[in-house]
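Q: predicted coordinates and the sequence they were generated for:
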Amino acid sequence: MKVVWIEDERQLLQEWTQYLKKESIEVFGAETVAEAKALVEEKKPDMLLVDWVLPGGESGLELCKWNERHWGLPFIMVTAKGDELDKVLALELGADDYLTKPFGLRELSARIKAVLRRTGKGKTQDKEKQDEQIVQRGQLRLDFVRFTAQLEQTKLELTRTEFLLLWRLASNPGRVFTRTHLMDEALGDVFIGYERTLDSHIRNLRRKLEEGGAQCEFIQTVYGVGYRFAEQAAEG
């Protein structure tokens, strides 16, 4: 697997790169956002590791926003910023995980592999496997391999977080998820403790589904519990 890592501390990057190579993870390092963009286009990585604070006044958040618009790659925010609000901001921008420096090399390797497993990027999939990664619920079609969502012929512009939440709900029509359970199953344990951000993701999902031409309510609120995907919507 291949990873592009934007990190300005060269010595640390070299140490991490050597370790991850032993774990069959190939790392390509960049020190600026521009370098990272060029590397992604050239190397076609499976995921990104993004340092928040970069030299010259740059921010890794710029690369995260660019990724959301153009690549849709899974990414881990790697930073010395440990404030809760910083973590919430990174997660809401679509981060699949958040690592606060300093951290252990084994933990880094484990988190990379966990994100790749969760997002389906960590293994080669044949045509039969790809077919299993498509969910059709009435007029809604979700493709996990391509990370695309469509209502009839209208493509929905979803963030990675929104897609993963919708995928989990649509894969289990009628099942009620508590907020904690939904965040855990869809996004992993890094999100536990940020349940309050779930409501904003659900609002955005509902708005985008409505704007895309949804003819019924796909996501229902179960008051005092959480959310579920409407069974009637699944039947189309």
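A: Nice, thanks for sending it over. The shown structure was predicted, so the numbers you read here are calculated from the model rather than taken from an experiment.
Q: drop to CA atoms for contacts and neighbour counts, all remaining ones
A: Will do.
Q: which stretches in the chain count as helices?
A: Remark: helices assigned in the chain by DSSP state H are 10-22, 33-43, 60-70, 84-92, 105-119, 127-132, 160-170, 179-187, 196-211, 231-235.
Q: residues near Lys129, how many?
A: Neighbourhood size, Lys129 [other C-alpha atoms under 10 Å]: 11.
Q: now do Asp51
A: Neighbours around Asp51, by other C-alpha under 10 Å: 25.
Q: wait, isn't it in contact with Glu58?
A: No: Asp51 is not in contact with Glu58 according to C-alpha atoms under 8 Å; the separation is 10.3 Å.
Q: ok, structure two:
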Amino acid sequence: MKKILIAEDDELIAALERDYLEAAEFEVVIASDGFEGMRLATEEEYALILLDVMLPGPSGFDICREVRRNKNTPIIMVTARKEDVDKIRGLGLGADDYIIKPFSPSEMVARVRAHIRIHERLLSEAREPVKTQVIEVGGLKIDTLSHRVFVNGSEVALTNKEYELLCFLASNPNIVFSKDALFDRIWGMDACGDTSTVTVHINRIREKIEEDTANPRYIETVWGAGYRFTIL
């Protein structure tokens, strides 16, 4: 049985999330504050983490940042605020998705299942005994079998979505993709969000693989059109 961590200080919301997830045959662990959420999220293993933004003690942003130091566990942020800056900040820290309160419990379960399925597919692809495919451009190396990325010989840690986005662009070099096309391809047409999600992830990828983010070598912005992975 897959185990889900819920970090939520509102007992009613936590109970609602737990009931629907348990009905969907998930095992659920609840942390009622940021301190317990931080401990459980970093010390234990979960199929997915549902992370409220506003928690007593460390915030959901703090926990997300810490988890992403060592783990690729899918993270869905839950927020009561509709401001784009909160959504962009969560995605920028490595969250895979966000849900705005009040939300549909059925939609919440559907998103949990979808992100777990994506994560498992990526892990499965990394284990498949097929010939290793390596994309190597300049100092950048993407090993699509092991799901690892290296820059000048040093490994860099990417979230699932960052890796998918980079791998897709690098597998289709010198082709311009609009933000809409990239969002549909990586997040899916039914995903909640907008094209600002693509921009956030592109910027985070650049921070990790580019020597000069102001003059990127690999992922080029084509103004008014989108992005392309450049091979000279």
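A: Arrived safely. Keep in mind the model is a prediction, meaning the values are calculated, not measured.
Q: could I get the helices of structure 1 as a markdown table with distance to Asp143 of structure 1?
A: Listed next are these as a markdown table, based on distance: least, C-alpha to C-alpha, whole Å:
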| stretch | distance to Asp143 of structure 1 |
| --- | --- |
| helix 10-22 | 30 |
| helix 33-43 | 23 |
| helix 60-70 | 17 |
| helix 84-92 | 22 |
| helix 105-119 | 12 |
| helix 127-132 | 8 |
| helix 160-170 | 9 |
| helix 179-187 | 15 |
| helix 196-211 | 16 |
| helix 231-235 | 15 |
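Q: closest to Val225 of structure 1 out of the ones you listed?
A: Closest approach to Val225 of structure 1 among those is made by helix 179-187 (7.4 Å; C-alpha to C-alpha).
Q: give me the distance between that closest one and the centre of its chain.
A: 13 Å (C-alpha atoms, centre = their mean, to the nearest Å).
Q: so it versus helix 196-211, what angle?
A: 70 degrees (axes from the mean of the first three to the mean of the last three C-alpha atoms, to 10 degrees).
Q: so which elements touch helix 179-187 of structure 1?
A: If contacts are counted by 3 or more C-alpha pairs under 8 Å, 6 or more residues apart in numbering; DSSP states H and E, helix 179-187 of structure 1 sits against helix 160-170.
Q: what angle separates the helix it packs on from helix 84-92?
A: Using the same axes, to 10 degrees: helix 160-170 of structure 1 against helix 84-92 is 70 degrees.
Q: give me the mean distance between helix 160-170 of structure 1 and structure 2.
A: On superposition with structure 2, the mean distance recorded for helix 160-170 of structure 1 (mean C-alpha distance after the TM-score superposition for structure 1) is 2.8 Å.
Q: who touches Lys123 of structure 1 in this structure?
A: Applying C-alpha atoms under 8 Å, 6 or more residues apart in numbering, we find Lys123 of structure 1 in contact with Arg117.
Q: chain neighbours aside, what residue packs nearest to Ala36 of structure 1?
A: Distances taken as C-alpha to C-alpha, 6 or more residues apart in numbering put Ala30 closest to Ala36 of structure 1, at 5.2 Å, once the chain neighbours are dropped.
Q: re earlier: tell me which of the helices of structure 1 lies nearest to Val222 of structure 1.
A: Using C-alpha to C-alpha, the helices of structure 1 put helix 179-187 closest to Val222 of structure 1, at 10.5 Å.
Q: other residues contacting that closest one?
A: Contacts of helix 179-187 of structure 1 (C-alpha under 8 Å, 6+ apart): 96, 118, 161, 164-165, 167-168, 189-193, 195, 198, 225-227.
Q: also stretch 135-148 of structure 1?
A: 72, 120, 130, 133-134, 149-152, 155-156, 160, 163, 167, 170-171, 214, 233-236.
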